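Colleague: sequence first, then the predicted structure, then my questions.
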Amino acid sequence: MTDDERLARVALARIVEPGDEVGGRWLRQYGARKTLQRLTTEGEPLPWVTPKRWEALRARAAHIRPKRDLEEAAAAGVRFLVPGDGEWPGQLDDLGDGRPVGLWVRGTANVRMWALRSVAVVGARACTEYGAHMAAALGAGLAERGWVVVSGGAYGVDGAAHRGVLGVGGATVAVLACGVDRPYPRGHVQLIGRIAEQGLVVGELPPGEHPTPSRFILRNRVIAALTRGTVVVEAAHRSGALVTARAAQRLGRFTMGVPGPATSALSAGVHDLLRGEAVLVSDAAEVVELVGDMGELAPDRRGPVLPRDLLEPGARQVLAALPGRGAAPPDEIARGAGTTVDDAVGRLYELRALGYVERHGDGWKLTRQAMISVSPDRRSG
């Protein structure tokens, strides 16, 4: 991309709102320099906009200072990326005409390389202790497995996920809905500063720009596109995190949800996702199994191995045939176990040696050790 085209994109980043698909069509059809020229000179309006919208864009164009924007960005340690740069994350191209005009980046890591192995963790701002714990655990677990965690730098789940990553020395990216030189929210200035030092802070808006409700919503499409999949940890029915998840689904990315109490309004949105195409996950290993490479499997989930699980099948059958209370003769035990009396007697002596049964006259009964290891139903029966 030529210097003129790059400088034109810097200017357009201040004129066109994030996600403006009409602006994206202009860029695709006319290029950045010609689009800017039409916006800054008298003449016929560009297509696909109303006269009112055209005048509003022209008013913004009258106040652009692209060279000054680049100078202020450089002074703040911020660089500007455009499509075609070696560091440009190609996943953003999946947004089509809604693709960012460019990306403002704080931090030294390579955005493209980090995006190739990244997962978004998003959720409620006013999260519960459970939500904060799960977000931090997911962030730390993903980082320890070599994954980059992307979130929005907000209060609640976002902040917990970022802190979980930072706590284990991992890689994290905050995608902001404002200029990356003026972090928002104010209470996260230190956190976002740490992210810039240890990871990356990125955004579509030029230096000094402030967030608005619509910019928060549109920012979420970048989080979804930048990553292989999105995990939602706590989200009410009306939640920006659900916007991110639905954007991920439209883009063909994996969508995952962490379940919560069925009575919690903060988990209601997640549960709706899980009733659809989202996949339930409970830890980082399950996330990686879904978004990772072949063979990156989560461990099998099993209950504890009990001593009786180690018995031979025939011995387990005989043990199961003994009554919960009192003694039984060998022939009754053999019938219950579906075997011969001789086989049952042999198994009973094996079980006695292991401490499971004891002989009482002509009958056999469970020992106290065996009674503890059997189910409550048998102990009562």
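Modeller: Perfect, I can see it now. Residues are numbered from 1 along each chain as shown.
Colleague: going forward, measure contacts between C-alpha atoms and count neighbours the same way
Modeller: Fine.
Colleague: now for the protein: which helix has the highest residue count?
Modeller: The residue-count maximum for a helix in the chain (DSSP state H) belongs to helix 129-144.
Colleague: so after that one, what's the next helix or strand?
Modeller: Beyond helix 129-144 in the direction of the C-terminus, DSSP states H and E gives the next helix or strand as strand 148-151.
Colleague: show me what that following strand is packed up against.
Modeller: The helices and strands touching strand 148-151, judged by 3 or more Cα pairs under 8 Å, 6 or more residues apart in numbering; DSSP states H and E, are strand 118-123, helix 129-144, helix 157-167, strand 172-176.
Colleague: starting at the chain centroid, how far to the longest helix of the chain?
Modeller: Once both centres are worked out by Cα atoms, centre = their mean, to the nearest Å, helix 129-144 turns out to sit 10 Å from its chain's centre.
Colleague: check it against this one:
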Amino acid sequence: MSDERTARATLTAVAEPGDAFLNRIVDHSGPERALESIRTGRLPDDVPADMKEIKRLENWRIRLIAAEPDQDMAVCAQFRGRLICPGDPEWPTTLDDLGSARPYALWLRGPGDLRFSCLRSVAVVGSRAASPYGMRAAADFASDLADAGWTVISGGALGIDAAAHRGALAADGPTVAVLANGVDIPYPAANEGLFAEIARRSLLVSESPPGTHPHRLRFLVRNRVIAALSRGTVVVEAEARSGALNTASWASKLGRMVMAVPGPITSRSSVGCHRLLREDGATLITRTDEIIEAVGRLGADLAPPRHSPVLPRDRLEPVTRAVLEAFPARGAAGPAQLAVNAGVDLTTINAKLGLLAAAGFVERASSGWRLTQAGKSPKGPADGDSHPPTTLHQEPE
């Protein structure tokens, strides 16, 4: 391993992810000199620092004593993992949009190529305490996105994250889990099987070396990576205070699309989504086509327009439909009354009544003709067939 890679691997062990002060040193002098500054406590020339930053430098020097980058790499190799650094072929250049919050390096586990996977990718995030509605929506969106050739990125948490990962895997598509702990640590433990499957088929990603356990701050910090790797973020469910909203905030800062799924107005799990839609200009999402339209190629990935439901009576040719509409909602009517109501002659009425009866819309009664239940219902014929006989809409006017 080169000195630069060793230095970056060490930095991931001694500093919190995405520290702006450390990235300032790295950008100024490179990772090796940044590591030397931590060892000696002396900053490179022209790198300003306040007292809080000097204190962090001292903390990093203490952590440096326990850092073992060679051992971390050896452990990583045991599960066929790898370290990628800025400038590597697999490094996604979208991470550079984070500027002073960019990762020093990333630890990966799995056969997927991170840069390639992120070329067409969408983050699907949301509440850990998700409702059945949210879980279903997340899984369906992820499955449909995978079918359309998009990578699903999420955080591996319980609830919406796990549902999104599972939806993509169910469609045999790629999914990337960005973790707040080492890629060899299954957290939460309930998702251990899910992480094993992602590692076997796709990709686990972390800014921390193997063996690192999570803590609260790192869950928020890793959200910036989820936002940066993807073209847009879909928030399926989120409470008023939510890590998913933090991811959406990062996506907005980075100029990515922010999308939200509406939910019941009585649901706490949708309060955050509704706030995004009402106050922050998020794009409302109700189907996968709308996600792809928002993040896809301009003019090439447009969502097809929604159409009103086509009812069986809509398929009738105009005169036949006029006769059907002439029937009273209750009771029966004779041919003469129907002819007046529809504005047609008796010969036409008698011909159309036979067609409507054959299709199940009307039936004979003791005092004339009446609508059947199928004729009254917007669902059409009682057998559920939404396509009445073709003679009805091929009959000449």
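Modeller: Noted; the coordinates are in hand. Please read all numbers here as calculations on a predicted model, not as lab measurements.
Colleague: average offset between the longest helix of structure 1 and structure 2?
Modeller: Mean deviation of helix 129-144 of structure 1 from its aligned counterpart in structure 2 after superposition (mean Cα distance after the TM-score superposition for structure 1): 1.9 Å.
Colleague: Provide the aligned range in structure 2 for that helix.
Modeller: Using TM-score structural alignment, the residues of structure 2 aligned to helix 129-144 of structure 1 are 132-147.
Colleague: which residues does the matching stretch contact?
Modeller: Taking contacts as Cα atoms under 8 Å, 6 or more residues apart in numbering, the residues outside stretch 132-147 of structure 2 that touch it are 124, 151-152, 159-161, 163-174, 236-237, 287-288, 292.
Colleague: for PyMOL, what selects the buried ones among those residues?
Modeller: Typed into PyMOL, the next command selects the buried ones out of the contacts of stretch 132-147 of structure 2 (criterion: 16 or more other Cα atoms under 10 Å):
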select buried, resi 124+151+152+159+160+161+163+164+165+166+167+168+169+171+173+174+236+237+288+292
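Colleague: returning to that earlier point: can you list the buried residues in the longest helix of structure 1?
Modeller: Buried residues in helix 129-144 of structure 1, counting neighbours by 16+ other Cα under 10 Å, are found at 131-144.
Colleague: relative to helix 157-167, how tilted is that helix?
Modeller: Counting by axes from the mean of the first three to the mean of the last three Cα atoms, to 10 degrees, helix 129-144 of structure 1 lies at 40 degrees to helix 157-167.
Colleague: what's the closest non-adjacent residue to the counterpart of R60 of structure 1 in structure 2?
Modeller: Under the alignment by TM-score structural alignment, R60 of structure 1 pairs with R63 in structure 2. Nearest residue to R63 of structure 2, sequence neighbours excluded (Cα to Cα, 6 or more residues apart in numbering): V14, at 5.2 Å.
Colleague: separation between E71 of structure 1 and A320 of structure 1?
Modeller: Taking Cα to Cα, to the nearest Å as the measure, E71 of structure 1 and A320 of structure 1 are separated by 80 Å.
Colleague: would you map the strands across the stretch 251-381 of structure 1?
Modeller: Secondary structure of the stretch 251-381 of structure 1 (DSSP state E, counting those that start in this stretch): strands at 254-258, 279-280, 357-360, 363-366.
Colleague: out of those strands, which one sits most buried?
Modeller: Between the strands of the stretch 251-381 of structure 1, strand 254-258 has the highest mean count of neighbours, a mean of 26, where neighbours are mean count of other Cα atoms under 10 Å.
Colleague: please consider this matter closed, and thank you.
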